[in-house]
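Q: Following is a predicted model, sequence given first.
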Amino acid sequence: MKEREIFLLRRACDARMQAYAPYSNFHVGCAIEATDGRIVLGANVENACYRLGQCAEQVALGAAQQTFGMDSIARIAIVGGPVETAGGGALITPCGGCRQAIAEAQALCGAPIEIICGNADGSACSRHTLPELLPGAFTLTQR
């Protein structure tokens, strides 16, 4: 892994520790890096009314918009898994809704966003482009 990826995964792990997931026990953290190097974090927040819960990526995208604008996103790192995951567990990827939200950000950027998907402790990762994760995404240009 590259040094910057390791740093971003560690920040996503920090965010994961702030997740509120009493129902699923699946804690997710997300770190988003701007083109100028600034970083914002997000963690999943569950709710007894399931549809009111928020994914870590959505929380982080909202923070990115408020901090530096979604048009300045360079890369996103996501980690997650059950709290008691030993040895890092399996790699996770964004859900379908979050993939579409990332597509919206990428359309604003006009450049590919690197998506780094990690395991619970960030010790392993895979790198993806949006077309790999969401072929044929609906974007602003298709209105």
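A: Received it, and whenever you're ready, just let me know what you need. Residues are numbered from 1 along each chain as shown.

Q: make it CA atoms for all contacts and neighbour counts henceforth
A: Noted.

Q: that's a strand at residue 115, yeah?
A: Yes. Counting by DSSP: H, G, I helix; E, B strand; the rest coil, residue 115 is located in a strand.

Q: now it: how far from residue 6?
A: Residue 115 sits 13 Å away from residue 6, going by C-alpha to C-alpha, to the nearest Å.

Q: Over to residue 55?
A: 22 Å.

Q: which of the two has more neighbours?
A: Taking neighbours as other C-alpha atoms under 10 Å, residue 55 and residue 6 compare with residue 55 leading, 23 against 16.

Q: Would you mind confirming that that one is in contact with residue 43?
A: Yes. The pair residue 55 / residue 43 is scored as a contact, 6.9 Å apart, by C-alpha atoms under 8 Å.

Q: Need the overlap of contacts for these two.
A: Shared contacts of residue 55 and residue 43, defined by C-alpha atoms under 8 Å, 6 or more residues apart in numbering, comprise residue 28.

Q: Helices of the chain, start to end?
A: 3-16, 56-67, 96-109, 130-133 (DSSP state H).

Q: The structure to be compared is supplied as follows:
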Amino acid sequence: MKEIKIDVAFKVYSSIDELEGKEKDLMLEAVEIRKKAYAPYSKFRVGAAILLESGRIITGSNQENAAYPSGLCAERTAIFYAGANFPNEKILAIAISACSDLKITNGPIPPCGSCRQSMFEYEVKQETPIKLFCMGGVGEVIESDSVGNILPFHFDKSVL
């Protein structure tokens, strides 16, 4: 038997106000686009903002549909748009903000498994880490140096 140990470190900011420069701007973009989410069923709104190496910011919000699972998460809305329209640009960072219309979400909310896998695909494709910032509606922001940190036992093209 062999044991595998995975150590991951995250930075935790007490609020969006502790972020600086492009990172703060990126998170503010995620908060703004979150307000445009179409979430009539779950009442759970998510916004994602992606910083490309050119400095361009791509945003996306979750889009629900009565015919589950026809909707799409904010992270995949944004990353698929970036991949389709700017396929040769590296993604430097992704900021995600999520909140409920029904209660206060004051802790960081990480992406779902499908979004983790989709974001990781782009990290593998570009062969450089993508920084990730996650927050709820208010409160702490968590920073990860790589999407791979939140998907430690991952699946990628190397096994195909």
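A: On my side now, so go ahead. Since we're looking at a predicted model, the values are computed, not measured.

Q: picking up where we left off before, quick one: which of the helices of the first structure is nearest residue 142 of the first structure?
A: Closest to residue 142 of the first structure of those, according to C-alpha to C-alpha: helix 96-109, at 10.5 Å.

Q: between the closest one and helix 56-67, what angle do the directions make?
A: Helix 96-109 of the first structure and helix 56-67 are oriented at 30 degrees to each other (axes from the mean of the first three to the mean of the last three C-alpha atoms, to 10 degrees).

Q: Helix 96-109 of the first structure aligns to what range in the second structure?
A: Under TM-score structural alignment, the match for helix 96-109 of the first structure in the second structure covers residues 113-126.

Q: How about stretch 54-63 of the first structure?
A: Under the criterion TM-score structural alignment, stretch 54-63 of the first structure matches residues 72-81.

Q: And the most centrally placed residue in the second structure, how close does it get to residue 19 of the second structure?
A: Residue closest to the mean C-alpha point of the second structure, counted by C-alpha atoms, centre = their mean, is residue 96 at 4.5 Å. Distance from residue 96 of the second structure to residue 19 of the second structure, counting by C-alpha to C-alpha: 14 Å.

Q: Kindly report the same for residue 43 of the second structure.
A: Counting by C-alpha to C-alpha - residue 43 of the second structure and residue 19 of the second structure are separated by 27 Å.

Q: Same check on residue 153 of the second structure?
A: 29 Å.

Q: Would you mind telling me which of those two has more residues around it?
A: The neighbour count for residue 153 of the second structure versus residue 19, taken as other C-alpha under 10 Å, is higher for residue 19 (16 against 8).

Q: Tally up the residues packed near the closest residue to that one other than its chain neighbours, please.
A: Leaving aside its sequence neighbours, residue 19 of the second structure sits nearest to residue 13 (C-alpha to C-alpha, 6 or more residues apart in numbering; 7.3 Å). Neighbours of residue 13 of the second structure under the rule other C-alpha under 10 Å: 15.

Q: Also residue 100 of the second structure?
A: Around residue 100 of the second structure there are 15 residues (other C-alpha under 10 Å).
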